[in-house]
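let's see this in three dimensions:
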Amino acid sequence: MAELARSPLYELHRAAGARFVEFAGWEMPLQYTKISQEHLAVRRAAGLFDVSHMGEIELCGPSAFATVQSLTTNDAQRLRNLEAQYSLLCLPTGGVVDDLLVYRLEDERFLLCVNAANTAKDLDWTRRHAYSDTVVRDASRDYALLALQGPKATDIFASLVGENVRSVPRYGCCTVSIGGTRALCSRSGYTGEDGWELFCPWNDAPAVWNTLLAAGAPAGLVPAGLAARDTLRIEAGLPLYGHELDEHTTPVEAGLGWAVRCSKGAFLGSEVLCRQKQSGVERKLVGLVLTEPGIPRQGYDIMKNGKHIGVVTSGCKSPVLGTGIGLGYVASAEAWVGNTVQVQIRQHLVSANIVARPLVRPDV
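As a prediction, the model looks like this:
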């Protein structure tokens, strides 16, 4: 068995009493205290996540922009320097290779932040489809990645780097100094809350982590693990590769048609995806809130009037709502908000309502 990779913060996590889990070949903190406590801290104050297992791929050169445009579904023409956008890599069939954030660092230099489980695949995919004068480089060990998330995240961040960051829009970027360490920061995240994702040099991550925790402690900032990150993203209705997204699922089915820009011209998967945007799809991703006790899990059937109409892709007990919630795909004709369905949990049919995403809004 291959040795698991560790983030540069591993020793700090261990000293803080973290419980670890294997994820995508990494040994990462699952939780430090109770999952619900970490979750609610992010909803009410702020949490700090180590997501250094995420992959980073750098593209540079005269054709870097053209490569990004041909590979990704969103329109990189909309990006000015130091801006980011959510996008996807797709197969010619429209299936999802991965979802990612695209950062435009300079006119001819881009950074792709990809899912940890897909880093090697995405790197190979990008190299195989890049224009000849685009240099593609695995930059994953150049950066540690921290995520400061929650309604008090910007207050904490501004106390360290200055009030100007308050004017940075969603997906806007800036470079700052945190305790003497330069970091690339974007106003983004995976929790449904306001927040910041910070790329800093790998070896400087412990100092940045400690500086953030110390500055945020009076406001209620706590370290948070991957378990809370997952329950937060389910409440926010955000897809996770391997659950809501895979090579047999398209962005349009997943409700991500807004990130598919047909007006920009041809890109990998555009023929299928643009047709789907115009003509519709047979199934759609929906949010589920159970009205009876139970927790939906990936693979559970979704039923209505004794008929199979879909399948659960993710589920948990919502720390905010106090009931089981989930995401899943159902037949498009049944994907309307307010529809009452049933989730097959072992031998029982448990009632649930289809709800709009996000399932929990930031002001709850």
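
from here on, just use CA atoms for contacts and neighbour counts.
Fine.

please enumerate the strands of the stretch 151-300 of the chain.
Read by DSSP state E, counting those that start in this stretch, the stretch 151-300 of the chain holds these strands, from start to end of the chain: 173-178, 181-186, 195-201, 221-224, 283-290.

redo the ones you listed as JSON lines? Include distance to Arg19 and mean neighbour count.
Rendered in JSON lines, the data for the strands of the stretch 151-300 of the chain read as follows (distance: least, CA to CA, whole Å; neighbours: other CA atoms under 10 Å):
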{"stretch": "strand 173-178", "distance to Arg19": "27", "mean neighbour count": "18"}
{"stretch": "strand 181-186", "distance to Arg19": "28", "mean neighbour count": "19"}
{"stretch": "strand 195-201", "distance to Arg19": "23", "mean neighbour count": "24"}
{"stretch": "strand 221-224", "distance to Arg19": "11", "mean neighbour count": "25"}
{"stretch": "strand 283-290", "distance to Arg19": "29", "mean neighbour count": "26"}
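
how about these, which one is nearest Val42?
strand 221-224 (7.9 Å; CA to CA).

let's have the strands of the stretch 151-300 of the chain in CSV, adding distance to Val51.
Rendered in CSV, the data for the strands of the stretch 151-300 of the chain read as follows (distance: least, CA to CA, whole Å):
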stretch, distance to Val51
strand 173-178, 18
strand 181-186, 14
strand 195-201, 9
strand 221-224, 10
strand 283-290, 25
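
relative to Gly324, which of those strands is closest?
Each of these has some distance to Gly324 by CA to CA; the shortest is strand 283-290, at 5.3 Å.

from the contact counts, what lies against the next helix or strand after the closest one?
Secondary structure here is assigned by DSSP states H and E; on that basis, the next helix or strand after strand 283-290 toward the C-terminus is strand 301-304. Contacts of strand 301-304 with other secondary structure elements, assessed using 3 or more CA pairs under 8 Å, 6 or more residues apart in numbering; DSSP states H and E, are made with strand 307-317, strand 340-345.

can you lay out these as JSON lines showing mean neighbour count and distance to Glu334?
Conversion of these to JSON lines gives the following (neighbours: other CA atoms under 10 Å; distance: least, CA to CA, whole Å):
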{"stretch": "strand 307-317", "mean neighbour count": "21", "distance to Glu334": "8"}
{"stretch": "strand 340-345", "mean neighbour count": "21", "distance to Glu334": "9"}
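
for the comparison step, fold the sequence that follows:
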Amino acid sequence: MTPRPPSVSRPYEPALSADHERSRVAGGELGVVELQPGDELRVIDVEGLQPAELLALHATHGGCALDALGLTADPQATFIAGLLERAPAHIARLGLSPDRLPASAALWPSDTPAGHARSFTARESVVALIAAPGVHAPLDAPGRQPTELEIVVRRAQPSDKPRAPEPLAEPLADFVVPPGTAIAYTVKAGEYVQIVDVAGRQCSDFVAFDLAALGHGEVVDLDPTVTRTLNGSAYPAPGLFSRFYDRNMQPMLEVVRDTVGRHDSFALACTARYYDAQGYPGHANCSDNISAALEAFGVPARPGWPAINFFFNTGIDAGQQITLDEPWSRPGDYVLLRALKDLVCVSTSCPDDIDPANGWNPTDIQVRTYSSKERFSVSLALRSTPDAPAVLTRESGFHPRTAALTKRFTDYRGWWLPTQFEGYGPIDEYYGCRERAAIMDLSALRKFDVIGPDAEALLQYCLTRDVRRLAVGQVVYSAMCYPHGGMLDDGTLMRFGPDNFRWICGEDFAGIWLREQAQKLGMKVWIKSASAQIHNVALQGPQSRAILQPLIWTPGTQPSLDTLGWFRFLVGRLDGYDGHPVIVSRTGYTGELGYEIWCHPDHAPAVWDRVWAAGQPHGLVPLGFDALDTLRIEAGLAFAGHEFSDETDPFEAGIGFCVPLRTKTDDFIGRDALLRRSAHPQRRLVGLELDGNEPAGHGDCVHDGRAQIGVVTSATRSPLTGRQVALCRLDVGYAEAGTVVQIGKLDGQQKRIDARVAAPIFYDPEKARVRS
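Below you'll find the predicted structure:
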């Protein structure tokens, strides 16, 4: 018998490749990288058709050093010089003369395929400036917008100790907290505190005290339980709250930025008792370190400190037990806080090396404080893939107008989206849309231009709809599925020409997925991100046509707005021949007559202003996400993460109409699995009408007696009917209209709400209003 070799742990962890540094250069912008002799620089054209320029400067005297990377200057490569001319401070910082800016090297022609790359090895110390040249293209020229470059650096001599990222501004204080220690410091009201995980996967406990109260001998500290309660989330869960409060229910801190998204704000900082119980008596611990750091401020010691445990990856499992695993944080990740009163703070670098809490290897934490005069955008980080660079929450071109009407925003997939508006509220906004008209910023939708001779063939293969039947000027709703039949996303597809399409969806990964399929098939097609160049508002409601018709000019080759058909679009101008270019589609997400207006973000304020002014005589209201959710549930419209996921197919999501298995003769991804699933359905999306006034919620179990037979996917109180309604994924044996089921509350057994199965469309099932 052959002896069995030892088992070795080799998990796939794409985010933590230690041998390279990854960053991005946005389309039309510039990135800077410092290189040492022997370092390898790789520049990648992520989406294809994107030019690239590189300027290398001597690290010491700032002169041109292209030869150190084996490059020569191209007189036509002037994009970097043009950017530098508009940034004199940057020129001075780089040691350049504004009168004689050196020329750059063009890295490749403009017809490159997606993933095209070049690599260079530095012969001496240089500063490399890499740009993705381009200017914003008209809306009716899909695919011409500048797109991002990816930068990968492999160091010839990797540092054993990673460097902290550059400060966000000039710090007031900047210090390192070594592993197994804690440091106390003070911040004044309005100042900022940045907690940086230098090497990644390192926890940092944080406590704060009211400085004025300490001066009077009173210990008033940050209280996680009060914070959870005041934020309406008394059940502990991973993550951070927007504000943290003290035991007197007074606000102490607000979170300004978080590049990780996974923290523990419900458990204690690690204690001596924990290590004792694990067989490690005398082990350093954060609670004792916090007590020692606070001794100088007269704060009594505690054996265990309630703390915000930054970067700590804990959760609560189905058995109500606390679990832990390695943190999500990568090198340089951080949390930025703003003090709301004068505080004494303590930050630790956790010494835990006996479990995954710090990736088994405790490292440094960097703490920086900044003046109250600084201004930082409020942001969370989004990564389209685990190894992608973080992108902070963005504001759409319409944000200046929506922000003037409300302070209530939520981060929706990396964009700030209004939830409701002051002076209106979800009910008023809902009735405004149903009875008159409403306008909503939907710029968070992802847009991908699919161009090239194989564009139609790729989309025919990747979408469930029969794309070959799609006419120029038409829009179609479709699902995008994985091979097993589960849904990757849903969205709408616009056709601009024989080889020009725009896919509009909710998922960043959809563009990566399309690119991967094109590469596998060897297709001549490009998938270009257009989300940053095309922003959109939805104008919905019975008065939407009357509001919009006087504002949109179209040439003779395009339909006029009053003749625009359902799921069609036009390319026109705002207010006349010389107005801002816009695209108007007769689409929406409310079940009402409505339109979406697409424009460049630079023109967004003007578009909003014109629509808003024209809409006032018609009773136009702004529309937030809370009201939109009620509108779309009444109309039976699917929402990602609720009605569908990668575990549900389009039939189970209630959108089987977009899978023409009988008439679409071409193969497409997921077809075989969908044939099997459609022949043997297990679950169906239905509507539920609840008895009484108690609400259901997303995730509530649905029962026949003791057995669970379904789950609520979305629920709301329908203002027009006055009833509680829900969408439900239900066992097909119970899906007949009129069947009585029970929605489980509490633990699913102790409290039940009777409900009757209905069609999953509660409002205008014939779609007479949207077609009007």
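
for the spatially most central residue of structure 1, what are its contacts?
By CA atoms, centre = their mean, structure 1 has its centre lying nearest to Tyr190, at 4.5 Å. Counting by CA atoms under 8 Å, 6 or more residues apart in numbering, Tyr190 of structure 1 makes contact with 229, 232-233, 238.

again with Thr175 of structure 1
If a contact means CA under 8 Å, 6+ apart, then Thr175 of structure 1 has 182-185 as its contacts.

map Ala627 of structure 2 across to structure 1 for me.
Residue correspondence, TM-score structural alignment: Ala627 of structure 2 in this structure matches Ala228 in structure 1.

does that match touch Ile35 like I think?
Yes. With contact defined as CA atoms under 8 Å, Ala228 of structure 1 counts as touching Ile35 (5.5 Å).

so the nearest residue to Leu84 of structure 2 once chain neighbours are set aside, which state does it fall into?
Counting by CA to CA, 6 or more residues apart in numbering, Leu84 of structure 2 lies nearest to Ile91, which is 6.2 Å off, once chain neighbours are set aside. Assigned with DSSP: H, G, I helix; E, B strand; the rest coil, Ile91 of structure 2 falls in the helix class.

what's the neighbour count on Ile91 of structure 2?
Per other CA atoms under 10 Å, the neighbour tally for Ile91 of structure 2 reads 18.

ok, now Thr492 of structure 2?
Thr492 of structure 2 is surrounded by 16 other residues when neighbours are defined as other CA under 10 Å.

aligned partner of it in structure 1?
For Thr492 of structure 2, the equivalent position in structure 1 is taken to be Leu101, counting by TM-score structural alignment.

thought that match was touching Leu89?
No. At 10.4 Å, Leu101 of structure 1 and Leu89 do not qualify as touching, with contact defined as CA under 8 Å.

any idea how many residues pack against Gln750 of structure 2?
Applying other CA under 10 Å, we find 8 other residues in the vicinity of Gln750 of structure 2.

so what's the nearest residue to it once chain neighbours are set aside up against?
Beyond its immediate neighbours in the sequence, the residue positioned closest to Gln750 of structure 2 (CA to CA, 6+ apart) is Gly744, lying 7.8 Å away. Each residue near Gly744 of structure 2 by CA under 8 Å, 6+ apart is listed here: 700-703, 750-753.

repeat that with 7 Å
Taking CA atoms under 7 Å, 6 or more residues apart in numbering, we find Gly744 of structure 2 in contact with 700-703, 751-753.

kindly report the same for Leu160 of structure 1.
Listed by CA under 7 Å, 6+ apart, the contact set of Leu160 of structure 1 reads Ile178.

state the distance from whichever residue in structure 2 pairs up with it to Asp411 of structure 2.
Here Leu160 of structure 1 is matched to Leu551 in structure 2, going by TM-score structural alignment. Counting by CA to CA, to the nearest Å, the gap from Leu551 of structure 2 to Asp411 of structure 2 is 31 Å.

and if you look at Thr419 of structure 2?
Thr419 of structure 2 sits at a distance of 10 Å from Asp411 of structure 2 (criterion: CA to CA).

with Glu435 of structure 2 instead?
Applying CA to CA, the value for Glu435 of structure 2 to Asp411 of structure 2 is 29 Å.

higher neighbour count, these two?
The residue with more neighbours, out of Glu435 of structure 2 and Asp411 and counting by other CA under 10 Å, is Asp411; that gives 19 against 14.

report the contact partners of the counterpart of that one in structure 1.
Here Asp411 of structure 2 is matched to Glu22 in structure 1, going by TM-score structural alignment. Contacts here follow CA under 7 Å, 6+ apart; on that basis Glu22 of structure 1 touches Met28.

with structure 2 superposed, average distance for the helix or strand containing Glu22 of structure 1?
When elements are assigned from DSSP H and E, Glu22 of structure 1 belongs to strand 19-23. Once the two are superposed, strand 19-23 of structure 1 sits an average of 1.5 Å from its aligned residues in structure 2 (mean CA distance after the TM-score superposition for structure 1).

how far out from the middle of the chain is whatever helix or strand comes next after that strand?
Using DSSP H and E, the helix or strand that follows strand 19-23 of structure 1 in sequence is strand 26-31. For strand 26-31 of structure 1, the gap between its own C-alpha mean and the chain's C-alpha mean amounts to 17 Å (CA atoms, centre = their mean, to the nearest Å).

quick one: strand 26-31 of structure 1 to strand 19-23, angle?
Angle between the axes of strand 26-31 of structure 1 and strand 19-23 is 140 degrees (criterion: axes from the mean of the first three to the mean of the last three CA atoms, to 10 degrees).

strand 26-31 of structure 1 vs structure 2 - mean distance after superposition?
After superposition onto structure 2, the average distance of strand 26-31 of structure 1 to its aligned residues comes to 1.2 Å, using mean CA distance after the TM-score superposition for structure 1.

which other residues reach that strand?
By CA under 7 Å, 6+ apart, strand 26-31 of structure 1 touches 4-6, 13, 18-22, 53, 224-227.

now the residues you listed: which count as buried?
Among the contacts of strand 26-31 of structure 1, those classed as buried by 16 or more other CA atoms under 10 Å are 13, 18, 20-21, 53, 224-227.

more crowded one of Ala228 and Ile35 of structure 1?
Neighbours of Ala228 of structure 1 and Ile35, each counted by other CA under 10 Å, are more numerous for Ala228; the result is 25 against 20.

my read is that that one contacts Glu38, right?
Yes. The pair Ala228 of structure 1 and Glu38 passes the contact test of CA atoms under 7 Å, sitting 6.2 Å apart.
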